[in-house]
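Undergrad: Below: sequence and its predicted model.
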Amino acid sequence: MITLQESLSPSEFGNKAASLSRLIQYGENVPNGFVIHKDWFEAFQQGRLNIAHFKEALENALKSLNAVTLMVRSSAIGEDSDENSFAGQLESYRSAPDVTSVYENTLRCWKSYSSQSVKAYENTSGHHLKGMAVVVQEMVDPDFAGVVFTRSPLADNELLVEYVTGHGEKLVNGDVQPESKTYVRQDYQVNCTDSGAFKSLVDICVRLEVSFGVPLDIEFAVKDGIVYVLQARPITTEGKGVTVHWSNTNVNENYPSAISPLLYSIARDSYYHYFKNLSKLFQIPQQRIQRLESSFANVIGVFGGGMYYNMSSIYNIFYSSPFAKQLLGSFNNFVGHQDESLNDQKVPLVEKFTFVRSVIKHNWKLEREVTLFENRVQGYVFKSEQAISLDELKMAFHEFIEIRMHSWYKASLADFFAMLHHGLLGKLCSKFYGKEAYGIHNQLIQSIPNLVSTKPVLLIHEILKTTRKDGVLYSDFRDMEPDHFWNIYGSKSKEFKAIELIHSYLENWGFRCSGELMFTADNFSDNPLAFIQLLKQYDEINEHDPALQIAATADEAKQIRQRFIKKIWTKYGIVFPVALFFHGLLNLSIRNAMRGISSRERARLKQAQLYYQFKKVIRKIGGELQKRNLLADSNDLLFLSYIEITELMEYSSILPEANLDLIALRKRNYQQECEKPFPDEFFTVNGQIAGSQNEDESNSETDLIQGMSACGGKVTARARVIESISEAYKLKKGDILVTRQTDPGWIVVFPLISGLIVERGGMLSHGAIVSREFGIPSIVGVPSATARIKDGQLIQLDADTGTIKFIDD
């Protein structure tokens, strides 16, 4: 007989006892008890039970319990399994705490093993019990008790609680009509406005579902406000289907238009490795990582040609980590996703310590890891640029896949620490500034030193300065069309310094364009005429020196920091050590946040360069395979997965004759799929094909729109609603740019605008970061902004409060 505090094997003690043991290890309140090994039952079945010996062992075990009443409960091998619960088929009995009573009730449990109801259940289900252990526990005399279905049988997006006053047998036996509470849930977030025992109960049930990895049927009792977990078993009956939450928030910054089958195959597998490798890096327990396999494999999906995050999978992954609530809060802020707060969870202290230790270790190594990633990409660019033969191109192809799938963890650390440190700084700001924290938070991280994202604007300014110094060149630049100008001057780098600078820009920065990760989009390197047109647009506005703008925002950030420090010392100056601690913590938090964001932007720059180089490799491979009559068109590779391309290059396809037909079929279906409309956020039922859905655009008549402040300030100007960067020519100096999302390609228009409003994006989206560098008031995460704000409309953008107001002309 073994105490429930021990780790118990289901094959020796049954699932019920093993589950109770597991609950105790998770830190839940479980009534004290012990379990009688299945060997005693086998001896009873075979008529060889030594009753005196058994009672002696029982007497010794009972000494550890201290209750007026006990519960003697069956724990059969095979009961409460993932496939079958055998609920109600095996018996449990109240018992006095003496040896004789417990012995008699144990015999009753053993005898229920052979009851007619159990045999009937076995015959119907096709599953058979394989022995029985018995659990003996102290009985709680509850104020109320009941059962929780973490996924309601009626609706998968609800958590259902049924309860009665007193003991739960009345509910189980159907003697009374129970009270019930239903809580709407989204993934692992439950909208619970109750306090006290019910709030605790909901939190416990959600974290247990995560720990067990499946929806649960949880029996509970509440005494004096304390929740006791009596049993937790998998829900084995099929409900309405698991609801999946899809969102294109943030992901559309990298993939702003319809993605090809090739790009989707790379993205899908790379996200699998991205999250799995991060989980390993931060030493999430291996058993928990294994349970997340389905979530890792389903981080993204494609609807109407657009990429979407599977938020349900992402939340599952986050919830497996210590400090899940804090991390998910930072993630939501990071990507601009508005959501309710995550329920708290209990995590063993050793797991928290291990996680924190890993965070400290990898934070210390961040600079080195990002530098290694940059060097790896630079090496790839050099080698792949030299690739000519199909064998050389194959090597370049496979090296890209290896980097993207298995070496990306170095870049993913930059994402993680940008998110983490930005969130931690926000917490500190909230402590001292409350509701005003957003504005202060953003101003503290303005003007990050040497941020790579601002270099294109600085270089463009330098190109124009140099062009203006040459009278003849500048005159032709202003008067000629871009194609005419480039035909004449494009090959004259040695004669004109400005042309040399343009070529240098195109080589080193030309890949930084809107849709820079898309294999179907041209960039400035592909189309230099677009860059010449952009330069002409800049020249017309006679822009100010962006370096001076950045220096001004740096001064502002310095002043904000000084005011923050003064606020700390005003509040805690009387307690010198506390004030000194928060002063140091502020400086450390700002430094870490800036370093995290800077590292992430460096990684994203190299990501864009890597993808552009791979796009060139793909084009070369397509040409080679077309020559061999394996493709009808060199661009047809975009309609195969990267694994299918590997098989095509190696002549190892399972149906080689079918490749041309397969590509033709996909091209037809692709066009049809891309025409289907899907909103930014929607829900599907797992296992069912998602039908197209129209965007639910707000037609609210209110003259006030709310979003998240990304960079403080107030401006009143004309709104310029722009669908893509290709419409940048519509912008006039001082306009407020309104768009669905921004990506690194949009940086070149920032000197033209006085304010920024973005439908999709978070505090660390590219637009938010760059707007802070130039001190441009900006609001992100504004639902339906491009529908509610009309092009040319006069608006007031108040980025200090995150509000947009319509102004009557």
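TA: That came through fine.
Undergrad: hey, let's count contacts and neighbours off CA atoms from now on
TA: OK.
Undergrad: SS state for Tyr228?
TA: Assigned by DSSP: H, G, I helix; E, B strand; the rest coil, the conformation of Tyr228 is strand.
Undergrad: Neighbours of it, how many?
TA: The burial count assigned to Tyr228 is 20, neighbours taken as other C-alpha atoms under 10 Å.
Undergrad: Check Phe275 too.
TA: If you count neighbours by other C-alpha under 10 Å, Phe275 ends up with 20.
Undergrad: go on, Asp633?
TA: With other C-alpha under 10 Å as criterion, Asp633 counts 14.
Undergrad: residue contacts, it?
TA: By C-alpha atoms under 8 Å, 6 or more residues apart in numbering, the residues touching Asp633 are Gly622, Gly623, Gln626.
Undergrad: again, 7 Å this time
TA: Asp633 is in contact with Gln626, counting by C-alpha atoms under 7 Å, 6 or more residues apart in numbering.
Undergrad: what's the answer for the one 3 residues further on, then?
TA: Counting by C-alpha under 7 Å, 6+ apart, Asp636 touches Ile663.
Undergrad: cool, Leu660 as well?
TA: Contacts for Leu660 (C-alpha under 7 Å, 6+ apart) come out as Leu631.
Undergrad: Which residue lies nearest the spatial centre of the protein?
TA: Closest to where the C-alpha atoms of the chain average out (C-alpha atoms, centre = their mean) is Ile314, at 4.2 Å.
Undergrad: Checking my notes, that one in a helix, right?
TA: Yes - under three-state DSSP, Ile314 sits within a helix.
Undergrad: Can you tell me the closest non-neighbouring residue to it?
TA: Closest residue in space to Ile314, ignoring its immediate chain neighbours: Val299 at 6.3 Å, by C-alpha to C-alpha, 6 or more residues apart in numbering.
Undergrad: burial of the one you found, as a residue count?
TA: For Val299, the tally of surrounding residues (other C-alpha under 10 Å) stands at 25.
Undergrad: doesn't Ser313 make contact with it?
TA: Yes - under the criterion of C-alpha atoms under 7 Å, Val299 is in contact with Ser313, at a separation of 5.7 Å.
Undergrad: which one's the longest helix in the chain?
TA: Taking DSSP state H as the criterion, the chain has its longest helix at helix 576-627.
Undergrad: How far off centre is it?
TA: 17 Å (C-alpha atoms, centre = their mean, to the nearest Å).
Undergrad: what's the answer for stretch 373-384, then?
TA: The chain centre lies 28 Å from the centre of stretch 373-384; the measure is C-alpha atoms, centre = their mean.
Undergrad: Which residues belonging to that stretch are considered buried?
TA: Of the residues in stretch 373-384, Phe373, Glu374, Val377, Tyr380, Val381, Ser384 count as buried by neighbour count, 16 or more other C-alpha atoms under 10 Å.
Undergrad: alright, now check it against this:
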Amino acid sequence: MTETSATDPRVVPLEAFGSADLAVVGGKAANLGELLRAGLPVPPGFVVTTDAYAAAAERSGLAELLADPAVRPADLRAAIEAVDVPSDLRDAIAAAYAGLGSGVPVAVRSSATAEDLPGAAFAGQQDTYLNVIGPDAVVDAVRRCWASLWTDRAVSYRSDRSVDQAEVRIAVVVQAMVASETAGVMFTADPVSGTRDRVVVDAGAGLGEAVVSGLVTPDHYALDRDGRLLDWTPGRGEVVVLAEAGGGVRHEAGDAARAATSGEPLLDRAALAALARLAGTIADHFGRPQDIEWAIAAGRVWILQARPMTALPPETPPLNRIQRLQASILTEYLPVRPYPMDVTTTVEHGPAAMMAQIGRHYGIRGMFEDIVREEDGVAVQILPSQPRPSLKTLASIGQLIRRIRTLRPATWSEDPRQTMFLAEVAALEALDLSTLSWRELIAVPTRALAAQDYCRDLRVDYLPGAAAALVKVVLPVTILGRRSLIPDLLGGVRTRTQEANDALARLADEVRADPDLRVALTGPDLDGALAALRIDSRFGGFVGRVDDFLAEFGRRETTSPLLVSAPTLAESPGIVLGVVLAAVEQPPRDGEAVSRSAEALSRLLAHPRLRRSPRRQALMRRRVQRAREAVALREDTHFYFTAAVPTLRGAILEIGRRLHDAGLLTAPSDVFHLRWEEVAAIGDPTAIRPANADSLRDRIRRRTARRAELGGVPMIDTRRVFPAAGGGDAVVTGTPACSGTVTAVARIVGSTDDFSRLGDGEILVCPYTNPAWTPLFQRAAAVVVDSGSIASHAAIVAREYGIPAVMGTGSGTTAIVDGETVTVDGTCGCVTRAAR
């Protein structure tokens, strides 16, 4: 410790600190101190501790300002920037700066107490000042770093991660500048795939600011842990950031930048090997993958910063064919990260659990079991399981044969268990949740989930017959060489989903025929438009029919049947109206799927082996009819399976409201951050012990922050699920789901909020679909989906509408550019860019 730090504890050498000193020097300085202590090449420097900032904040009246909800971040920044730095602190900073050398250029960086942590990197949220020269300039940069704690972006970032704004502090790191010829960042794991045995290096000429701030397309290197080069992608060298002689930096572009990069790798093998060695040492020291800033000057490598990698995808191991099939279904059913409440209700007891129970009934273990891995209550990874038949599977063959012979799929809705199920759903919907006692309310979700057992038991009994009926068509039609007819043969089936689509089409006809109604529905706020229609007597009939639709079909999910956290259609009339408006621009297609089915059957029966035998034709007609009944069974039992979800969701939201009223939750919706067993264990929200209440709130804060960190991170590596096929010049490839070729404009539709973006005759490119998306297929020329398989919702609907479809591309929504013209080949399962 230097003499300066001994006399003023607010300005202390960097090496005096380590990981235990987070509260004093913030995350960045604590990590750099650790590296210095470990003997790693970190430029020398000192820290202006959080105590110095706390004194400045007190003088500025920051606490009073924070107590006023009307105060803006700009007001907070201005208050800090207006504070005079005391003379004794100025002297201490000047002395420490002199200790680095006479007039030495330094980098002045913020180091907040909520920065460079495992759950929140805060990368770029506070300011950095490079090539600062002179004591007065250093003091001024320190003050500006303090103020940058209150930039709009930093305040928003902390809010998203539930960081207490009043508790956060900031230290400032001052280090000798490295006048680097080459600099950049490196990751000790692949930030895209999550692979832990890779080192990924991005490099640019000059100072690392060009790479860190995204000003330049850097050289990109993939190395193994020993530093061997696996792949190199050259950068473009658009900008070089260089230090100015008198302080500050300049940006050079054009010829200077190109000369600096010259099209050759910026890093030779020796430099890459040195970086890989340092990367391994730093990752081992901290015990987890690291995000590291580095610089090379005069052949020497320097480490400028190291922080834990955040938002690192889970590492997906290789998947076999069965696991890929399961994963393709799960990525469709879990298009977004489930909340803890989702995982412990509809994921553990919903459709996936039903499939697991059906598998166990027939002696198959591991089918769709334990499909989500959690960390501290937050879902981090999809885990496709490995089904394992047992001796019970052989013993159940007799049961299967008996069910196939005696239970016809067309009769399932007449089963008394379906009647009992609908009666239970009606009883649940009749409950006035707001009047129930806490004990009665807590019992409702369990009862709603138990109602799904009726659907499970029906599927156990009737699915074998459905599967057999499909095999009896698919197998002989394939043998006859007419496999391409199968989608149309099984299309146009009358289902509850088709009835919903027909109802939407009738609403669209009504809007199409009434210009005043169409004008009334113009605008982005369709929920507000519907509210306005309710008080306009001219549109009472239309509003009544919308309400009828919501009453009949509003139980359906808007995102996934596995997510109770997402609203239902009944809660989202704006989505329904958006679908209606999307259909208004399209002419009706009534009967098209049915007519295609009839035509496909005629073509099949015209086959010579069938045409010569009326008996065989009659048998094939019966088989096709049974197969169509099987398709209806699959679709309709899925429709009813979610019938109890609105009551389940309503009860959970009512629970959240009561917990909020008791002061346990900031908002009622925070209840979704809790696991069901955690809520069920609350005996009385108004009498909960303070320690238990604090524990509950802390759990929600941690999970909120973790979910924010993982916001853009996939729960499974889709490249493992949907391995790219040899597509030549294809932008993406996937599973062929409906044949045909279309060239048109591609439109990325990310969610139900984007429905209006799809124009007539455009190609729908989306991450997933569910029944709420069906009317979009009337407008689309083709469909390309990131997830799903040939049996998924999108594939079935595409075949009904006869539009080319490619499923399971894995990356269609990111690889295809919104608005570009592409060619979708649904026969080979590939998408290519159209020739210009």
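TA: Here it is on my side, so go on. Keep in mind the model is a prediction, meaning the values are calculated, not measured.
Undergrad: Let me see the contact set for Gln231 of structure 1.
TA: Going by C-alpha under 7 Å, 6+ apart, Gln231 of structure 1 touches Leu20, Ile218, Glu219.
Undergrad: swap in Glu624 of structure 1?
TA: Leu390.
Undergrad: Which position in structure 2 pairs with it?
TA: Per TM-score structural alignment, the equivalent position to Glu624 of structure 1 in structure 2 is Arg658.
Undergrad: So which elements touch the lengthiest helix in structure 2?
TA: If you go by DSSP H, structure 2 has its longest helix at helix 438-479. Here helix 438-479 of structure 2 touches helix 397-406, helix 416-429, helix 614-641, helix 645-661, going by 3 or more C-alpha pairs under 7 Å, 6 or more residues apart in numbering; DSSP states H and E.
Undergrad: Any idea how many residues pack against the nearest residue to Ala324 of structure 1 once chain neighbours are set aside?
TA: In space, Ala324 of structure 1 comes closest to Phe318 once its chain neighbours are excluded; the distance is 5.7 Å by C-alpha to C-alpha, 6+ apart. Other residues near Phe318 of structure 1 come to 19 when the count uses other C-alpha under 10 Å.
Undergrad: repeat for Leu458 of structure 2
TA: Applying other C-alpha under 10 Å, we find 16 residues neighbouring Leu458 of structure 2.
Undergrad: Without its sequence neighbours, what residue ends up closest to the aligned residue in structure 1 for it?
TA: Alignment note: Leu458 of structure 2 maps to Lys410 in structure 1; criterion TM-score structural alignment. Excluding its sequence neighbours, the residue lying closest to Lys410 of structure 1 (C-alpha to C-alpha, 6+ apart) is Glu369, at 5.2 Å.
Undergrad: how close does that neighbour get to Lys276 of structure 1?
TA: 18 Å (C-alpha to C-alpha, to the nearest Å).
Undergrad: same thing with Gln378 of structure 1?
TA: Distance from Gln378 of structure 1 to Lys276 of structure 1, counting by C-alpha to C-alpha: 25 Å.
Undergrad: Check Ala145 of structure 1 too.
TA: Counting by C-alpha to C-alpha, the separation of Ala145 of structure 1 from Lys276 of structure 1 is 39 Å.
Undergrad: what do you get for Phe41 of structure 1?
TA: Distance of Phe41 of structure 1 to Lys276 of structure 1, given as C-alpha to C-alpha: 44 Å.
Undergrad: what about Asp370 of structure 2, is that helix, strand or coil?
TA: Three-state call for Asp370 of structure 2 (three-state DSSP): coil.
Undergrad: Next, count neighbours for it.
TA: Asp370 of structure 2: 16 neighbours (other C-alpha under 10 Å).
Undergrad: wait, what's in contact with Met405 of structure 1?
TA: When contacts are counted by C-alpha under 7 Å, 6+ apart, Met405 of structure 1 touches Ser270, His273.
Undergrad: name the helices or strands packed onto the helix or strand that contains Leu208 of structure 1?
TA: Per DSSP states H and E, Leu208 of structure 1 falls inside helix 196-212. Contacts defined by 3+ C-alpha pairs under 7 Å, 6+ apart place helix 196-212 of structure 1 against strand 226-234.
Undergrad: what span of structure 2 lines up against the strand it packs on?
TA: Alignment note (TM-score structural alignment): strand 226-234 of structure 1 is unmatched in structure 2.
Undergrad: how far away is Tyr640 of structure 2 from Trp412 of structure 2?
TA: Distance of Tyr640 of structure 2 to Trp412 of structure 2, computed by C-alpha to C-alpha: 12 Å.
Undergrad: Kindly report the same for Gly829 of structure 2.
TA: Taking C-alpha to C-alpha, one finds Gly829 of structure 2 at 35 Å from Trp412 of structure 2.
Undergrad: more crowded one of the two?
TA: Gly829 (27 against 19).
Undergrad: In contact with the more buried one, which residues?
TA: Thr733, Gly734, Thr735, Pro736, Val806.
Undergrad: any idea which element the nearest residue to it once chain neighbours are set aside lies in?
TA: What sits nearest to Gly829 of structure 2 in space, not counting adjacent residues and going by C-alpha to C-alpha, 6+ apart, is Pro736, at 4.1 Å. Per DSSP H and E, Pro736 of structure 2 falls inside strand 735-738.
Undergrad: how about whichever helix or strand comes after that strand, aligned to which bit of structure 1?
TA: Sequence-wise, the next helix or strand downstream of strand 735-738 of structure 2 (DSSP H and E) is strand 741-748. Using TM-score structural alignment, strand 741-748 of structure 2 lines up with residues 714-721 of structure 1.
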